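1. missing the sequence, but the structure's below:
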């Protein structure tokens, strides 16, 4: 196989010359009779020429096949990063090496004093065999990883200050040099929170310090060795937003690394927590879950977060799992029309232990009935539902990986990362599907994500409380002083619907009153983003009898009759029945108030009987009527149809109510006092 550099240049010359030879001889043959005479006259030499041409063509086809089959080909800008486990039994092969650009040996074990070592002599022998194969492929860069789920407990300690970071970095570089690696992969699971071992808030900045100091040390080593191709640094990044946001300063970290291996998998699994109850594929590409489920539990949401944080995609590798996850004791589908999303029954009374585990691709067919496999068109993921024994299996196959490769190309993602290549079968079914399905096609898109224009949060989530979760719009309770919007990066809850809740689908995104922040995140900044005046209206978290109500017949708010929000285009008017809305019945009736036009309007203190006060007294007025709760004599509402008080003490209109001796017209004399 021709490789980069001189061989690549030679290949171009060969292709150019072959085209010249082909063109010249085809011109001769195209001359009809004269061409035939030439061919007969010099058939021997022509035969030799054709023999050379077809031999050359065969070699070129082999070269093209090799280039298309391998991201390591000279025309491919995408990375194919494969992790291989130190404890695995499957050998590293030439066929795997041809299809990868980077190989990461995982893991070296980290001690609390910063020393690194291999866990056994078997692991050392395995590494020797891996390196022997890898070094036969000059294009392949080999890194080693430290950390992982089970060995990240010392990162907080060893990165806490410069002296300790220096010790760790010294040991990392010493290990790299001793075994001839091309770089280092740091798999800290996880800084600050979310890992098997909780970190500290300082982890976030200390991770950046570690990367910067490691990069500086490697640059000095490169200069010392005269190394033209630099040593590599990468890190494995979390998928979960609740881990990413507090723990990773992505914009700073990426300054010092060559690429990020995003662990965009393990969104679902039989975990030892309440979340272990929810079945699903380990790495759904798109959001396709039932209502009220998180919209961030998918590859697209994770990669969008990374891309928008970094304002670029070239250093991001999409992680793909060569394994599946399964559950036992699984119940009926959450949505009868969708077989995939289910819940499992816990095996303990606390509801935190679930029977299940993981299965490598090479073992899938021997452990589960793959003939029962289905493909979820929304999530782009295969799954197996075995109703007889209540078992659910989510995994990856050639079809799902094909969709992921398409996504990488369409969104110009830097490449793919595989955990782990030794989980594949002997035919390399998944590795071929990942690296031969167009990964090296050129992307026409430089940046295809619509990112939020703000870095802070302005939406209610379940972390803020179930009662507030998802509330949005001008009538919702304020979030940190702002009118709450919907998270544009959450495909399941990016739209604010007519009734003031975030969601997805037509009822949330396509109605006249709906706002789709996912399609246009700039709407987050559409004014007013904060109330233009003091809040004198009930927000949507108010209890029954208050929510959406206004006027004097509603319980007072801070001692005043509640209004409607003048900033809310869907509910800025108060009807004469005491409800906020935006229809003619709310805005144009007798007694209605349009607060968008009368922003300073205040209801006067109650001066007449209402149904809210006492239905039996409604319509009574004058000195002989029962006194109001304020102790004052009741009048008639000047804005109603019964604005006059008769001599006998009843509200109405006409001569007997308005113009008789002792009658009072409150429309004509609104300030009249008994």
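-> Thanks, I have it. From a predicted model like this one, the values you see are computed outputs, not experimental measurements. Numbers count the residues shown, from 1 in each chain.

2. make it CA atoms for all contacts and neighbour counts henceforth
-> Will do.

3. Downstream of the biggest strand by length in the chain, the next helix or strand is which one?
-> Taking DSSP state E as the criterion, the chain has its longest strand at strand 102-110. For strand 102-110, the succeeding helix or strand toward the C-terminus, using DSSP states H and E, is strand 116-117.

4. Next up, a structure to set beside the first:
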């Protein structure tokens, strides 16, 4: 069955999200998916050593963060932190992140590939199950978490060297989950808080044969379907990590796909709303491959995983790697100089999320958050799962309405096809372009600044805006088109444009109540007072105006919409 036919049989789900527009991010709320529509991310404890601490995670893009991993004490079957000092620091930072994003649910993930060795022992007897379940609850209460994620890799058979297995693991897994569920439900009745129980599951029938599917599904809130590592360095041949669809071409090894994994779960009676479709934020690099077929299905000499942010920096920008796309599998890959690299793009992630959405799945998720440091893949997948014009702007986002507003009026475009980049800073050149577009893009003379070239995208806009006194340079012949725009600079530009248009700019707010009002530049004080008075710029939650704070594209869209709808009336 080809990909087009498969897409044609997808169950269409009608999804509606209320549009909400708030103030700026520090004090803004996001309309998040309901708890039945999850966006889950795993954060690995070791990521902190690699420079990504929990406070850097995109809390506004997620509903759940699973902290990976806690181990199991082989002596008494209780939860065990392998690096308590660092783990406690990480958990503290996660709680601080939740304070900024109160919708977030924080779960401790137990097990994983390396730390699943003693699950079988913990599940083997009623006494051990009781001890394990109580330790899970105690851990949540001690660290202020919201739930437990069980990542047993794997019951009955499989897993790392030294793994303990029993034939009874299939039934004991259900009993272990029920013991934990009972503890969480009892605690919930006591303190009125919901507590969550989730599991991570393998991609295929081999895993499902090792668990009691229906009983497990009844017990847990959702199952994180690990729909990646379909192929990897353990194979004999270089292949695609997480193809959306299964290629029908001949292959020297087994074939499967994300689509097949989802269908397998559904065919085994799993309710779609219980499934969270897991996606990889990394690729696999295979070295020593043949040039035949651009390395696909070739033997290789070595292989390793590559985080997406490394792939962006070291591979996608290098001409020696050719960007290729397997149309049937809907999977991108690279080839060059004896190297084959299977990876994800914003578009491939959006396609996976669209599959989850049209199947009515309960959510999407990612392994592992530190590997996508700018949340490029995460934003794209989330937006596609929720639906939206840009792959990185979802209907529930606080800036969604404003982005659509400025796009429809031609004030702001995407940064590339289907991508808006809401977190990217606005620069001074783009600010000039925006007011130029507000005015209908009139013609202008030659550039007045040494650092604005005649062929620059912003040359005409800067020349026109400068000639009208709307923008100015630094006094040394430079404009600084690539310099990031601050909140006070945007206020000043809009103030001058409004004055040029003859709008009423007499309003002045008293800014003394803001703790950083003294940081406003003298040139921008009237403009900031007017912008606050007009409701264009709001103070942040901590009583600051942040006049020198950088303006993101999302913020610019919101402020522009407010300007067009109120200040220009």
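-> Sure thing, it's come through. This structure is a prediction, so every number in the text was calculated from the model and none was measured.

5. hang on, the earlier thing: name the surrounding residues that touch the longest strand of the first structure.
-> 79-86, 116-119, 127, 140-148, 151, 154, 185 (C-alpha atoms under 8 Å, 6 or more residues apart in numbering).

6. I'd like to know which of the residues you listed are part of strands.
-> Short answer: those in strands (DSSP E) are 79-85, 116-117, 141-147, 185.

7. Tell me where the stretch 301-450 of the second structure has helices.
-> Along the stretch 301-450 of the second structure, counting by DSSP state H, counting those that start in this stretch, helices occupy 308-314, 346-358, 376-386, 400-408, 428-438.

8. nearest to residue 210 of the second structure, of the ones you listed?
-> Residue 210 of the second structure sits nearest to helix 346-358 of all the helices of the stretch 301-450 of the second structure, at 24.2 Å, using C-alpha to C-alpha.

9. Counterpart of residue 158 of the first structure over in the second structure?
-> Under the alignment by TM-score structural alignment, residue 158 of the first structure pairs with residue 122 in the second structure.

10. other SSEs contacting the stretch of helix or strand its match belongs to?
-> In this structure, residue 122 of the second structure sits in helix 119-123 according to DSSP H and E. Counting contacts by 3 or more C-alpha pairs under 8 Å, 6 or more residues apart in numbering; DSSP states H and E, helix 119-123 of the second structure packs against helix 126-143, helix 169-191.

11. right, and the helices of the stretch 301-450 of the second structure - which one's nearest residue 142 of the second structure?
-> helix 376-386 (30.3 Å).

12. quick one: that closest one to chain centroid distance?
-> 6 Å (C-alpha atoms, centre = their mean, to the nearest Å).

13. Now do the buried residues in it.
-> Residues of helix 376-386 of the second structure classed as buried: 376, 377, 378, 379, 380, 381, 382, 383, 384, 385, 386 (neighbour count, 16 or more other C-alpha atoms under 10 Å).

14. Would you mind finding the match for the first one in the first structure?
-> Correspondence of residue 376 of the second structure to the first structure, assessed by TM-score structural alignment: residue 429.

15. What are the neighbouring residues in contact with that match?
-> residue 398.

16. Could you measure from it over to residue 415 of the first structure?
-> 19 Å (C-alpha to C-alpha, to the nearest Å).

17. swap in residue 233 of the first structure?
-> According to C-alpha to C-alpha, residue 233 of the first structure stands 16 Å off from residue 415 of the first structure.

18. who has more neighbours, the two?
-> Remark: of residue 233 of the first structure and residue 415, residue 415 carries more neighbours, 28 against 22, as counted by other C-alpha atoms under 10 Å.

19. okay but that one is in contact with residue 82, surely?
-> No: checked against C-alpha atoms under 8 Å, the pair residue 415 of the first structure and residue 82 is beyond contact range at 11.0 Å.

20. Dump the helices of the stretch 301-450 of the second structure to TSV, plus distance to residue 251 of the second structure.
-> Listed next are those as TSV, based on distance: least, C-alpha to C-alpha, whole Å:
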stretch	distance to residue 251 of the second structure
helix 308-314	26
helix 346-358	22
helix 376-386	28
helix 400-408	44
helix 428-438	49
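
21. in the strand or helix carrying residue 586 of the first structure, what counts as buried?
-> In this structure, residue 586 of the first structure sits in helix 584-587 according to DSSP H and E. In terms of neighbour count (16+ other C-alpha under 10 Å), helix 584-587 of the first structure has its buried residues at 585, 586, 587.
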